[in-house]
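Enquirer: fold the following and give me the result.
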Amino acid sequence: MDRIRCLVLLAALAVFSAAEPQYFPQSNVSTWDQARLHCQMCYKELVSLNPNNIRELVHNLKNDSWIGLRKNLNNISLPWSHWSNGDPLTFQNWYPGRPKLSKPKDPVVNIMNYYSVTNSPSTCGCCCNPADTLAVSSPYSSYSPSASDNDMDYNMTASSVTARPTATTMTTGGTSNTVTTPNRDVTTAFFSGVTSSTSTDAIDTYIEDPCIVLLSCGLWYDKDCSQPLPFICYEDRFYGHANMSSLTLHTGTLNWTPGPGNIVDYRLEVRAVNYTLIKNLSILNGTNLSYFLSNLTAGTQYQIQVFPIKCDRDLNPENVSFYTKPDLIENLNITIISEAEVTLSWSPPEGNCDSYTVRVNGSKVNSTNSVNTNVTGLTAGAFYRFEVNAEVKDLSISGEPRNISCYTKPSMVNNLSVTDFTSDQVNFDWDPPYGNTSGYRVSFIGSTNGMNRTTDTKYLVTGLQAGSMVTLTVVALVPDASVESDPVSKTGRTKPGSVINLTERAVHSSNFSVSWEPPQGNYECFSVGLQLFSNPLMNWTSNTTSNNSTFTDLKAGVKYRVSVYTKNGDLFSAEANISVFTRPTIPTSLRVTHVDHTAISLTWAPPEDSQDVLLHYQINGTSHFNYCNMYSFSHMVNTTNLNHTFEKLYSGTKYDFSVAVMAGTEIGPSLNISQATLTNRTVLMVSMECSSSQPLQCEEPVTMLAVLMQLNKHFGNSFSDNVNWTVTWK
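Expert: Below you'll find the predicted structure:
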């Protein structure tokens, strides 16, 4: 009676891992043991196959190659159960009739695979239908050999085998998978059974401890392990981690994780702008993977790659990017102090930096790329501590700060006024300035003079002569007297009459004078006011005892209103006023901003001595091209804008433009510019009849050149450069 071996069908297990395997076919032929040793030294291990990688490997496989499967491996009692890397065998793709499970007897017993009943690669080779071979990437047949394997026979009937495979659905672990199996009577789950054969092909050499070859068509075949063949290694892609520690201005320590296996060779590549360092390292102590970097530039970004080197092969590099700590800034100074702003300036640190951080009293207020900054929004008369440090784009590392301190300028006192007066004293009162102040310095000039300090907001001047004048000046102070406010003054008087015949004199672009006749009766002084007509908020007032006043540092080409009062104490006369235009000056920065075939746009800037005021401009545009009274152009525009567009112009024509400031009826000097419109090219053909009696004389180059020169002279006299034109032979 034939003996039957029971085969156990194992479900294929899907193994998921975070590893990213890489495959390395090796063309140098080696025995299986030599191949495995090479893979272990230079990679990880001989390749293990699964339904996910077999297609990728076979797609580019050109030679039969050793894989990591052997019958008796690592002293495991159960043969064909594990791969060389220790993973369990969860997938099989044997060549039909393989592997040989026992020494062949007569008759030879063949194990049926799910392809056909033949067992020789020459019968099918790699020319089988791929659907019959590589479609098996799902549950498979397996077996559990025992010690009595060599004494067992297997039977199957030839009638149970057909050539055409069909799809069979198999459920493993609750998952339904479809595999390609022969269309046969399945008697033991996956295999159809066993049968005996007396074919000569079935008589193969039995190998006691065979190793497995991956055929180029994807099937597995057992061969003698000492046979030299190509092989396939694999390795999980290495992902390491590098970092920097102990960063200073010029040094830092690089640390990185060891590469896979006993790697001792690494290549270090450090790069920055105008800097490259390549260092080959051999580190025998694999637990101390670090390198001290020195002579670095402060505030500089460096890119580092550490390449583990395994068998002269670069592995995936470990990368890190870092900045060195920026150095201290230099020469921190306060350049301008005002009531609400402080301007700081400094010099860059040695090395590099990307920006600077400004802190006020410990709080960040600004980040800038320049070496100066305006700190705004401050309180007048307050004490501030300013810190500035260099920064790089990595905000986790900053330069040490430098600091400087100051008081802001106090504001002027408010509402200084005379609240009471008698024949010998005048009482002054004022409101505190906005912000902070530590007190006031008051000074007075009159029939008696003096100076004093006070923390009150009032001051009484005594011991004055009757009918005299006294002027009190008040300045706000800070504790260290480093800055003080602008002075505010006030004068007390008796009431006078109004001045007469107020007239302007000596008017210039930045100054003018006015004069008047004093009133009848007694007076003490005159109060003269100057106001910018276009902006009533811009006004100045001064007192004088003379019958004239000169105003300086004025804006050119601007209308001012001058008012004069006769003053006696806190009493004022009725106002006398006059309007005066300063002399206009020439605008600046006249340029063309747009040109097309029919329009030209201009823009300009106010005169240097007329900034931040409203001006009136007169713009003129003319063209000197007046051919047959058809192309003449002259246009004038008055505007307060700083730009204007001339439209409906002729193409290819030169236009002259001028811009001047208008001050009342006076027109100031003009700023001029010329510009031609874009040309719509028009070709005019001129035919000339040759009058020479000499044959072909007119076709001589010399003759043609002379005629062309005469034509250019003729049209040049007519057109000049007022229109775009050229004359050429056709």
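Enquirer: make it CA atoms for all contacts and neighbour counts henceforth
Expert: OK.
Enquirer: pull out the buried positions in the longest helix anywhere in the chain.
Expert: Identified as the longest helix of the chain according to DSSP state H is helix 701-719. Neighbour-count burial for helix 701-719, with 16 or more other Cα atoms under 10 Å as criterion, is recorded at N712, F719.
Enquirer: cool, stretch 368-376 as well?
Expert: Neighbour-count burial for stretch 368-376 flags N372, T373, V375 (criterion: 16+ other Cα under 10 Å).
Enquirer: wait, is L277 part of a helix?
Expert: No - under DSSP: H, G, I helix; E, B strand; the rest coil, L277 sits outside any helix and is assigned strand.
Enquirer: Provide a list of residues in contact with it.
Expert: Applying Cα atoms under 8 Å, 6 or more residues apart in numbering, one finds that L277 lies in contact with L268, E269, V270, R271.
Enquirer: among those, which are in helices?
Expert: Secondary structure defined by DSSP H assigns none of the contacts of L277 to helices.
Enquirer: farthest-separated two in the residues you listed?
Expert: Within the contacts of L277, L268 and R271 form the most distant pair, 10.0 Å apart (Cα to Cα).
Enquirer: neighbour count winner among the two?
Expert: Taking L268 and R271 together and counting by other Cα atoms under 10 Å, L268 has the greater number of neighbours (20 against 16).
Enquirer: so that one versus N280, what's the distance?
Expert: Applying Cα to Cα, to the nearest Å, the value for L268 to N280 is 6 Å.
Enquirer: excluding its backbone neighbours, what's nearest T376?
Expert: For T376, the nearest residue in space outside its immediate sequence neighbours is E341; the separation is 4.5 Å by Cα to Cα, 6 or more residues apart in numbering.
Enquirer: wait, that neighbour sits on N374?
Expert: Yes - with the criterion set as Cα atoms under 8 Å, E341 and N374 qualify as a contacting pair; they are 6.5 Å apart.
Enquirer: any idea how far S290 is from S489?
Expert: Per Cα to Cα, S290 is found 73 Å from S489.
Enquirer: strands of the stretch 401-550 of the chain, residue ranges please.
Expert: 402-407, 414-421, 426-431, 439-445, 450-454, 458-461, 470-477, 488-492, 500-505, 512-517, 525-532, 535-544, 548-551 (DSSP state E, counting those that start in this stretch).
Enquirer: looking at these, which is buried most?
Expert: By mean neighbour count, with neighbours taken as mean count of other Cα atoms under 10 Å, strand 470-477 ranks first of these at a mean of 23.
Enquirer: now the second one, please; I'll put the structures next to each other:
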Amino acid sequence: MIFCDTIRSMAQIACGQYHKPFILLSIIWLNGDGWEHHIHWSCGCISGPGIIRNLNLKLVSTSSAVLEWESPQEGATGYKVIVIGDPPLDFNVTLENADLSQLIPGNYYTAFISAYNESKEGGALSISFNAVPGKVQNVTALNINPTSVALSWQPPEGNASSYGIQMLQDPTFNMTVTSNSVTIGNLTPGNDYTFLVSAVVGENHLPLQGNSSDISIYTIPNVIENMNIDNITTNTVFLSWTHPAGNRSSYGIEVLGIPSKNLTVYSESVLVDQLVPGNYYTFSIFAIAGNGLSGKTTVNSTFTGE
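Expert: A predicted model of the protein is given here:
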């Protein structure tokens, strides 16, 4: 047995890594004065395929991937595909490509491809990749202020190691967070913003970003300052004020008294008429954003003339 093992080892060394050895062993007994053992052996090599070439990831999505490669120098009749990950895969193909299906979005996979022929399997070449992460769900705007907004969302199906936030109005804006919420500051009061939120995987090698979910909001307009009562008559009051910091679409004016009124204007002044002489009136003015979101009010009061 030791002798046979030695022959097998010598044959394997002679044939190399990618060739299968065969051994011919004969034992002859001859009569004579005693038993004579004549042992004859020889070995050869059955050629096996080499390693495949130029393995690459042709296409990847949330649940599938396509691998392609070139055949080895030595002939191959098929290829064995083994994928390590969740879920694991193990199958054979006859062409120089493989479709990997039923992957989990965002998961990390390593695929090993080896050629084989009728006699032997060659060495494997590997490639690692992430499936594309899924789409985040239910992006919601919370706690909208004149210069900030808090966003939250639900994680996507599968895995995500972080989240990327972009702003449609500013291509240079790019944030990365590891939780499913973020507060974005330094915004302009009364402006409209569209935020894009996407799941990200693979930061340690090549970041891979999933499809984004978007949400559009207006920040709250800023408070009006320097509200003035410029001219008072028996039945009119002229109001003016300065443009608030940031942007606004219009202004709302609430007039409390007899009679009460609600007005909408688009400039920084208004003449309130049809008032009652000698009555007391309170005027509340607030800026309004493009989506109807109102800022804080500024209040002033006066009597009309008698």
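Enquirer: just to revisit the earlier point, let's have the strands of the stretch 401-550 of structure 1 in JSON lines, adding distance to T175 of structure 1.
Expert: Written out in JSON lines, the entries for these read as follows (distance: least, Cα to Cα, whole Å):
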{"stretch": "strand 402-407", "distance to T175 of structure 1": "70"}
{"stretch": "strand 414-421", "distance to T175 of structure 1": "90"}
{"stretch": "strand 426-431", "distance to T175 of structure 1": "90"}
{"stretch": "strand 439-445", "distance to T175 of structure 1": "91"}
{"stretch": "strand 450-454", "distance to T175 of structure 1": "96"}
{"stretch": "strand 458-461", "distance to T175 of structure 1": "98"}
{"stretch": "strand 470-477", "distance to T175 of structure 1": "89"}
{"stretch": "strand 488-492", "distance to T175 of structure 1": "95"}
{"stretch": "strand 500-505", "distance to T175 of structure 1": "107"}
{"stretch": "strand 512-517", "distance to T175 of structure 1": "102"}
{"stretch": "strand 525-532", "distance to T175 of structure 1": "92"}
{"stretch": "strand 535-544", "distance to T175 of structure 1": "87"}
{"stretch": "strand 548-551", "distance to T175 of structure 1": "100"}
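Enquirer: show me what V388 of structure 1 aligns to in structure 2.
Expert: Using TM-score structural alignment as the criterion, V388 of structure 1 maps onto I285 of structure 2.
Enquirer: what residue of structure 2 matches up with S321 of structure 1?
Expert: Per TM-score structural alignment, S321 of structure 1 is aligned with S216.
Enquirer: what segments of the stretch 1-150 of structure 2 are helices?
Expert: Secondary structure of the stretch 1-150 of structure 2 (DSSP state H, counting those that start in this stretch): helices located at 2-15.
Enquirer: just to revisit the earlier point, how close does the match of V388 of structure 1 sit to D230 of structure 2?
Expert: For I285 of structure 2, the distance to D230 of structure 2 equals 15 Å [Cα to Cα].
Enquirer: give me the neighbour count for S42 of structure 2.
Expert: The number of residues near S42 of structure 2, taken as other Cα under 10 Å, comes to 11.
Enquirer: contacting residues for it?
Expert: When contacts are counted by Cα under 8 Å, 6+ apart, S42 of structure 2 touches I23, L24, L25.
Enquirer: just give me the neighbour total for the residue nearest to S126 of structure 2 when sequence neighbours are not counted.
Expert: Across the structure, with Cα to Cα, 6+ apart as the measure, the residue nearest S126 of structure 2 apart from its sequence neighbours is F112 (4.3 Å). Residues near F112 of structure 2, counting by other Cα under 10 Å, number 17.
Enquirer: thinking again about what came up before, now the angle from the helix or strand harbouring the match of V388 of structure 1 to strand 298-303?
Expert: In the assignment (DSSP states H and E), I285 of structure 2 maps to strand 280-288. Comparing the axes of strand 280-288 of structure 2 and strand 298-303 via axes from the mean of the first three to the mean of the last three Cα atoms, to 10 degrees yields an angle of 160 degrees.
Enquirer: mean shift of strand 280-288 of structure 2 relative to structure 1?
Expert: Comparing strand 280-288 of structure 2 with its match in structure 1 after superposition yields a mean distance of 0.9 Å (mean Cα distance after the TM-score superposition for structure 1).
Enquirer: that strand - contacts with which helices or strands?
Expert: Counting by 3 or more Cα pairs under 8 Å, 6 or more residues apart in numbering; DSSP states H and E, the packing neighbours recorded for strand 280-288 of structure 2 are strand 250-256, strand 298-303.
Enquirer: distance from it to the middle of the chain?
Expert: 46 Å (Cα atoms, centre = their mean, to the nearest Å).
Enquirer: distance of the aligned partner of I165 of structure 2 in structure 1 relative to F292 of structure 1?
Expert: Taking TM-score structural alignment for the superposition, I165 of structure 2 sits opposite L268 in structure 1. Distance of L268 of structure 1 to F292 of structure 1, computed by Cα to Cα: 12 Å.
Enquirer: quick one, what contacts the residue nearest in space to the middle of structure 2?
Expert: For structure 2, the residue whose C-alpha lies nearest the mean C-alpha position (Cα atoms, centre = their mean) is A199; its distance is 2.6 Å. The contact partners of A199 of structure 2, by Cα under 8 Å, 6+ apart, come to 133-136, 155-156, 160-164, 209-212.
Enquirer: please apply the same query to F22 of structure 2.
Expert: Going by Cα under 8 Å, 6+ apart, F22 of structure 2 touches A11, C43, G44, C45, I46.
Enquirer: which residue packs closest to the last one, ignoring adjacent ones?
Expert: Counting by Cα to Cα, 6+ apart, K20 is the residue found nearest to I46 of structure 2 once chain neighbours are left out, at 4.9 Å.
Enquirer: isn't the one you found right up against I13?
Expert: No - the pair K20 of structure 2 / I13 is not scored as a contact, 10.2 Å apart, by Cα under 8 Å.
Enquirer: of these two, which one has the most company?
Expert: When neighbours are counted by other Cα under 10 Å, K20 comes out ahead of the other of K20 of structure 2 and I13, with 18 against 11.
Enquirer: quick check: the gap between that one and A11 of structure 2.
Expert: With distances taken as Cα to Cα, K20 of structure 2 is found 9 Å from A11 of structure 2.
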